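*Asks:* coordinates only, no sequence provided:
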C-alpha cells in the first residue's frame, strides 16, 4: 500500500479476517508447536502484527490459499518466510501471475506495448504506471516499485475494477478522422 493511501473498510475487514483465519488454522493444525511459539497473549498479538505487516501486500484470497498450501506441505509449524513464499505462489490460484513473473513479462514486452499479448492486463497497467524506462533500466528499485504498483492493482481488481488493454490497431480503427470537422476548423482559423 502506498503511504497515505486509504483502503476500504471491507478490504481491511477481509484482510484482518484472513490474518485471524491464518492463526486459527495454524493453531488447530499445529496445536502443541503453536502454543510453544505463541504461548502468551502478548506474543500472539505481536506475531499477528508482524505477520500482518509482512503480508499486507497480498489480497485476502491469496493469504487464505497460502494457509491451505503450507498446512498441507508442512509437518511442523511454518515460518513467516514459508507463508510469504506460499502467498507469492498462490497468486496463480486467483489466475494472475506472481509479481516476479509479471515483472519479467513486462521487461520482455516490446513496443507497441498495447499490442503485446499480455497474460493479464494488470501487467500492462502496472508497467505503464511506473514507466517502461524504469522497468528496463538497471535500477535496483525497479522490481520493488513494479511489485507495489502491481499488488495495488491486484487489490483494485479484487474490489471490482476491470482492466483491459485495447491493441493500438483497434484504437486507430475506432477513431476515424472527421473530415467535415477538419474542414470547418480550417475555415474557422484560416488554415
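*Replies:* Structure's in. What do you need? Everything numeric here is computed off the predicted structure, so don't read it as measured data.

*Asks:* every contact and neighbour count from this point should use C-alpha atoms.
*Replies:* Fine.

*Asks:* mind listing what's buried along the biggest helix by length in the chain?
*Replies:* Among the segments of the chain that qualify as a helix by DSSP state H, the longest is helix 9-29. Of the residues in helix 9-29, 11, 15-16, 18-19, 22-23, 25-27, 29 count as buried by neighbour count, 16 or more other Cα atoms under 10 Å.

*Asks:* stretch 81-92 now?
*Replies:* Buried residues in stretch 81-92 (16+ other Cα under 10 Å): 82-84, 86-91.

*Asks:* swap in stretch 35-55?
*Replies:* Within stretch 35-55, the residues that count as buried by 16+ other Cα under 10 Å are 38, 44, 47-48, 51-52, 55.

*Asks:* the structure to be compared is supplied as follows:
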C-alpha cells in the first residue's frame, strides 16, 4: 500500500452535524445519529475522536498487521463504525486509556474484545459514564456535599464545573463542561490517584460554652475591682 492510499485509509470519521443525522464517509445510506442529550444515546464527538485516535495508534504500532486487517478505505470505515458501535458505552478517555494499555501489552494487533476488557477496568471501579454522572450531579439536592454519590468523582466534577453554572444552563451548554472535567478526573483515577470527597472538619476535643450573662457581668465587676484595689486578696 503506497503512502497516499495509507493516508486516505486512516482519515478520520466526520463529526456529526446539527441535523438529525449525518452521513459518515463516502458510503451512501450509512447514517449515524447525532447525540441525544436528553437520553444520552448516540456517539459523542469525543467518542468519535477517540476511535480515530485509536485507529491511528494501532496503524502506527502494528503497521503490517493493521494494513492486512484493514486493506482499503472501506474496510477502515467499516471497522471504525463497528468499533464505535461496540464501544459506545465507554467514555472517550476510558477508550483511549484502554487502547494505550493494549498497545503496551499486546504483541499482535488487538481486537475490539481486548479493548473492552481493558475498558472494564474503569467499570470495575464503580465509575458511571459521563452522561449518567452528569444527570446524577444535576439531580442531587443541596447541600451537594452531604449526598450519597455513586463515586466521589461525580461530585468532584460537579464542583469543578460550578454548581450554579450547571443549574442555570441548558444541557447542550452545561454537559460538555461537566464531561471535560469528569474526563480529567477519570484520567487521574485510572492513573492510580486516590480521589475522595473532602473530609468534614472534626469537632475539637474540648468545646467552649459561653458563660451565662449574669456570671459574665460578675466577672467583669471583679476584674474592675482588682484594678481599683491592686493587691487585694
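*Replies:* Nice, I can see it. Just so it is clear, the structure is predicted and the values come from calculations on it, not from any experiment.

*Asks:* could you dump the buried residues of stretch 81-92 of the first structure into TSV with distance to residue 141 of the first structure added?
*Replies:* Compiled in TSV, the buried residues of stretch 81-92 of the first structure are given as follows (distance: Cα to Cα, whole Å):
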residue	distance to residue 141 of the first structure
82	24
83	24
84	20
86	23
87	21
88	19
89	22
90	24
91	22
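
*Asks:* out of those residues, which sit inside helices?
*Replies:* Reading helices off the buried residues of stretch 81-92 of the first structure with DSSP H, I get 82-84, 86-90.

*Asks:* report the two of the residues you listed separated the most.
*Replies:* Using Cα to Cα, those reach their maximum pairwise distance at 82 and 90, which is 12.1 Å.

*Asks:* and residue 198 of the second structure, which of the three is it?
*Replies:* coil (DSSP: H, G, I helix; E, B strand; the rest coil).

*Asks:* what helices and strands are in contact with the top helix by length along the second structure?
*Replies:* Using DSSP H to define each element, the second structure has its longest helix at helix 171-190. Contacts defined by 3 or more Cα pairs under 8 Å, 6 or more residues apart in numbering; DSSP states H and E place helix 171-190 of the second structure against helix 92-105, helix 130-139, helix 152-161, helix 163-167.

*Asks:* quick one, which of these is nearest to residue 82 of the second structure?
*Replies:* helix 92-105 (14.2 Å).

*Asks:* tell me what angle the closest one forms with helix 130-139.
*Replies:* In terms of direction (axes from the mean of the first three to the mean of the last three Cα atoms, to 10 degrees), helix 92-105 of the second structure departs from helix 130-139 by 140 degrees.

*Asks:* if we look at helix 92-105 of the second structure, which residues are touching it?
*Replies:* For helix 92-105 of the second structure, contacts defined as Cα atoms under 8 Å, 6 or more residues apart in numbering pick out 46-47, 49-51, 53-54, 58, 61, 87, 110, 114-116, 118-119, 122, 183, 186-187.
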